[in-house]
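Visitor: Generate a structure from the sequence data that follows.
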Amino acid sequence: MTVESSFVNKQSDARMDWIDMAKGLGMLLVAIGHLLPEGSNIRMFIYSFHMPLFFVLSGIVYKNTSSSGFFKSRLFVSYLFFSVTFVIADLLVRVLLLGKYEPSSIIWEVYQTISFYGINVLWFVSTIILCKWIMGKLLLIKNKLAIIGMVGVLFILTGWIGTFYTMSSESYSIIRLALYFPILAILRPLNVLIFYVIGYFSKKYIIQVIQNRNTTGLVAIGVLILIIVWGLTPYCGNVDVHIMTYENIVLALFTGLSGSVAIIFICSFFQKCFTLTAYLRFCGKNSILFMVLHEYLFMSLIVNLILSAVHINNIILYIVGTIILTSLIIYIIKDQVDYCLEYLSNKFLGNNIKTRS
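Guide: Got it, this is the predicted structure:
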């Protein structure tokens, strides 16, 4: 075992709080970004780094084990479980609330699932699964700089290709749509792999910085970086990893990495605040459930209906209400969901399943 791996393994005996906290804060930013109106400066600012943050964090916790377990993970079971949940929920809404049934919509949702494009927010889960598999192959190359250079070039190329293909597919025909989903499903992991790889290779250095530096200094650096990212937002333009659109691909790489580092530094400071730490860790440990509930199981719709009933039109109350309601529902159902995922993992994939991916 190398000195580097020995150092890192000492940290993995107990899950690092700042990772869960950074995931939790990132998840809150995802929710806020989804609820803000398109084109707003704050939304563009959040989108410039919030998804790269998750891929950096996933790279940090990646373990270089056998890549044969492509489908044998809790993450893959979660992907299938929530995909089926969405299809059923969508069908019930269409039949019971809208009073109409459109078989084509359900068919496309199933197709998005099997093509690994992912329904709605589940694109992130399918992309992480593919990143983990590709990472196992990449690490067969022993030269770190060669790997970083390779994935850097892939980021630029796939970003350009994805943006061009998405823009040219605005008038969807059936054939183009059928091709669009699997093509994007392939391009996305190749595109975000740069964040995953840098997260993996920088883990030791990030831990050293957090342990050896004053956390007040780190939060000051993190805030300064976010101010710089905010200033660059108009030049970076719209960034949407989901549908692969970049207005400035090079600047998007910079804001994605720098914004991720800023959030990690800030979360190292938050560990001093118990209440905030507990809540961010709660959101981080249940990040997939948070992502699923706030976006497509109608939490925001419910809050909007309540505010409309009392004649309140306030974006801040709308966002805060959605986050609070989502958090409450997660607290109520998380144990039942965990039980279902554990049962399905053991039932269909055997007992040697990772409980956390």
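Visitor: switch to C-alpha atoms for all contacts and neighbour counts from now on
Guide: Will do.
Visitor: can you pull out the helices in the stretch 201-350 of the chain?
Guide: 203-212, 215-236, 249-270, 274-285, 287-296, 299-309, 315-349 (DSSP state H, counting those that start in this stretch).
Visitor: Could you export the ones you listed as a markdown table, including distance to I60 and mean neighbour count?
Guide: Formatted as a markdown table, these follow (distance: least, CA to CA, whole Å; neighbours: other CA atoms under 10 Å):
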| stretch | distance to I60 | mean neighbour count |
| --- | --- | --- |
| helix 203-212 | 5 | 14 |
| helix 215-236 | 18 | 17 |
| helix 249-270 | 11 | 23 |
| helix 274-285 | 14 | 18 |
| helix 287-296 | 16 | 21 |
| helix 299-309 | 31 | 16 |
| helix 315-349 | 23 | 16 |
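Visitor: As JSON lines, these with distance to G118 would be great.
Guide: Output for those, formatted as JSON lines (distance: least, CA to CA, whole Å):
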{"stretch": "helix 203-212", "distance to G118": "29"}
{"stretch": "helix 215-236", "distance to G118": "26"}
{"stretch": "helix 249-270", "distance to G118": "22"}
{"stretch": "helix 274-285", "distance to G118": "21"}
{"stretch": "helix 287-296", "distance to G118": "12"}
{"stretch": "helix 299-309", "distance to G118": "20"}
{"stretch": "helix 315-349", "distance to G118": "18"}
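Visitor: Also this sequence, please, to line up against the first:
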Amino acid sequence: MQNKEYLNWIDILKGLGIILVILGHIRLSPELISYIYLFHMPLFFFISGYLMNINKYDSFNQLLKKKTRTLLIPYFTFSVISIICYSVIGHKDIDVSATILSFIEGKRNEIYFNVPLWFLVGLFVVEIMYYIQKKLLRNDILLLILAIFINFIAVVFLNVIETPNWIWSIDTAMYYLLYYQLGNLFRIYKDKIDFKKVFNKVAVGIFVFLCISFNLLSLISPDLINYVYNSLNANSGFLFIRLIIYAISGIVTYVCLAMYIKKSTTLEYIGKNSLIIFALHWPIGIWALDMLKVQLQIQIVHSNVLAIIELIIILLILKPIIKIINKNFPIILGRGDFFGTPK
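Guide: Presented below is the predicted three-dimensional model:
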């Protein structure tokens, strides 16, 4: 029963996360897009870290095989699908050399035929980095300190927020490693906190309250948040702290929301199929919607109401595709006996 409840809330959280991703890619108001971009990708790395059970892997080769199957195979298959959609649905000419280079490099924001796919190679790098560090250090406090330091390097010295440059999004992976680490720590320690002790209960309660309050404040009054931090932007060290505060407050808020909801058939469905939706909402959902707007001569404007309608249409467009892939082509998702592992 506990396992089922766990699956419920984590699938709900993934569902909320993928909705935020789609909304961040369509014509939502700039203020809400800015709000979403504060934490939506840290949230997905947090979820991935939570789902990581390092004890399942007896060796690095076993981990490498599993992550190649579940991340790199989908990266390849969805890239092929995206390139076809880019040509057919988007009516774009394919530059073969640029396409191959974009696919091989896997840089954040530079996979032009399907920008979000960088997440798959970025997550692959993060999981490899985390596994190696975990095996070498074996101390969660040291691992957390190291992740914070690597995050600092990525923000301050590599300027990864504005100009990601490294192949396979390695510099971006350095930034997101911290949130993956926090997700894994949450998995390990969330049931070990003794809430019978008043101090623990009060401390966790205050922390959650502050995170949710800050997240809601950034949603309700983004100008106020920007005003508070504008004077700090000149120093990248303060930017590093600011980004962590924004990300953690968003993660805590939506983890609490998912746990509060407990049961939602729609969100659980979206969460369970988050990989397909994540990979195809751009090349199929958004492009198909844009093509429909052109055909109907609908003016493209930024509107929160229209964005919600677009979100629903995109999910409806993808629903039959999700069914077809799950039933007939699970190999696209890295599942099946073809890879020598059970489904």
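Visitor: Now the TM-score, please.
Guide: After superposition, the two chains reach a TM-score of 0.77 (TM-score structural alignment, normalised by the length of the second structure), with 309 aligned residues with a CA RMSD of 3.4 Å.
Visitor: ok so, going back, can you tell which of the helices of the stretch 201-350 of the first structure is closest to T158 of the first structure?
Guide: helix 249-270 (9.9 Å; CA to CA).
Visitor: name the element the residue sitting nearest the centre point of the second structure belongs to?
Guide: The structure's the second structure has its C-alpha centroid closest to F44; by CA atoms, centre = their mean the separation is 3.1 Å. Assigned by DSSP states H and E, F44 of the second structure falls within helix 40-51.
Visitor: Ok, V126 of the second structure next?
Guide: Per DSSP H and E: helix 118-137 holds V126 of the second structure.
Visitor: buried ones in that helix?
Guide: 118-127, 130-131, 133-134 (16 or more other CA atoms under 10 Å).
Visitor: of those residues, closest to I241 of the second structure?
Guide: Distances from I241 of the second structure to these, taken by CA to CA, are shortest for V126, at 20.8 Å.
Visitor: Aligned to that closest one, what sits in the first structure?
Guide: Here V126 of the second structure is matched to C131 in the first structure, going by TM-score structural alignment.
Visitor: Now do the same contact list for C131 of the first structure.
Guide: Contact analysis of C131 of the first structure by CA atoms under 8 Å, 6 or more residues apart in numbering lists P189, L190, L193, Y196.
Visitor: Filter these down to the buried ones and hand me the ChimeraX line.
Guide: Buried residues within the contacts of C131 of the first structure, by 16+ other CA under 10 Å, are selected in ChimeraX with:
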select :189,190,193,196
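Visitor: got CSV for the contacts of C131 of the first structure, with distance to I353 of the first structure and secondary structure too?
Guide: CSV is the format used below for those (distance: CA to CA, whole Å; DSSP: H, G, I helix; E, B strand; the rest coil):
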residue, distance to I353 of the first structure, secondary structure
P189, 23, helix
L190, 26, helix
L193, 24, helix
Y196, 22, helix
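Visitor: how close does L232 of the first structure get to D240 of the first structure?
Guide: 16 Å (CA to CA, to the nearest Å).
Visitor: Around the closest residue to S169 of the first structure other than its chain neighbours, how many other residues sit close by?
Guide: Nearest in space to S169 of the first structure, with sequence neighbours left out and distances taken as CA to CA, 6 or more residues apart in numbering, is R176 at 7.1 Å. By the criterion of other CA atoms under 10 Å, R176 of the first structure has 13 neighbours.
Visitor: Touching, R176 of the first structure and S168? I think so.
Guide: No. Under the criterion of CA atoms under 8 Å, R176 of the first structure is not in contact with S168, lying 9.9 Å apart.
Visitor: quick one on the thing from earlier: go through the helices of the stretch 201-350 of the first structure and name the closest to P103 of the first structure.
Guide: helix 287-296 (18.9 Å).
Visitor: circling back: by how much does the helix holding F44 of the second structure deviate from the first structure on average?
Guide: Following the fit onto the first structure, the mean deviation recorded for helix 40-51 of the second structure is 0.7 Å by mean CA distance after the TM-score superposition for the first structure.
Visitor: Pull out the buried residues from that helix.
Guide: Buried-residue list, helix 40-51 of the second structure, by 16+ other CA under 10 Å: H40, M41, P42, L43, F44, F45, F46, I47, S48, G49, Y50.
Visitor: Outside of it itself, list whatever touches it.
Guide: Contacts of helix 40-51 of the second structure (CA under 8 Å, 6+ apart): 10, 14, 17, 20-21, 123, 176-177, 179-187, 247, 250-251.
Visitor: can we see that at 7 Å?
Guide: Under the contact criterion CA atoms under 7 Å, 6 or more residues apart in numbering, helix 40-51 of the second structure has outside partners 17, 20-21, 176, 179-184, 186-187, 247, 251.
Visitor: Please find the angle between the direction vectors of it and helix 236-261.
Guide: With axes from the mean of the first three to the mean of the last three CA atoms, to 10 degrees defining the directions, helix 40-51 of the second structure sits at 60 degrees from helix 236-261.
Visitor: which residues are in contact with the helix or strand just after helix 40-51 of the second structure?
Guide: Sequence order places helix 60-67 as the next helix or strand after helix 40-51 of the second structure, per DSSP H and E. The contact list for helix 60-67 of the second structure, computed with CA under 7 Å, 6+ apart, reads Y57, F124.
Visitor: Would you mind listing the buried residues in helix 60-67 of the second structure?
Guide: In helix 60-67 of the second structure, counting by 16+ other CA under 10 Å, buried: L63, L64, K66, K67.
Visitor: ok but R15 of the first structure is inside a helix, no?
Guide: No. Counting by DSSP: H, G, I helix; E, B strand; the rest coil, R15 of the first structure is not part of a helix but coil.
Visitor: Could you measure from it over to I194 of the first structure?
Guide: 24 Å.
Visitor: Look at the two and report which has more neighbours.
Guide: I194 (28 against 10).
Visitor: Tell me the residue in the second structure aligned with the more buried one.
Guide: In the second structure, I194 of the first structure lands on L178 (TM-score structural alignment).
Visitor: How about that match, nearest residue that isn't a chain neighbour?
Guide: Distance criterion CA to CA, 6+ apart; nearest residue to L178 of the second structure, sequence neighbours excluded, is A147 at 4.9 Å.
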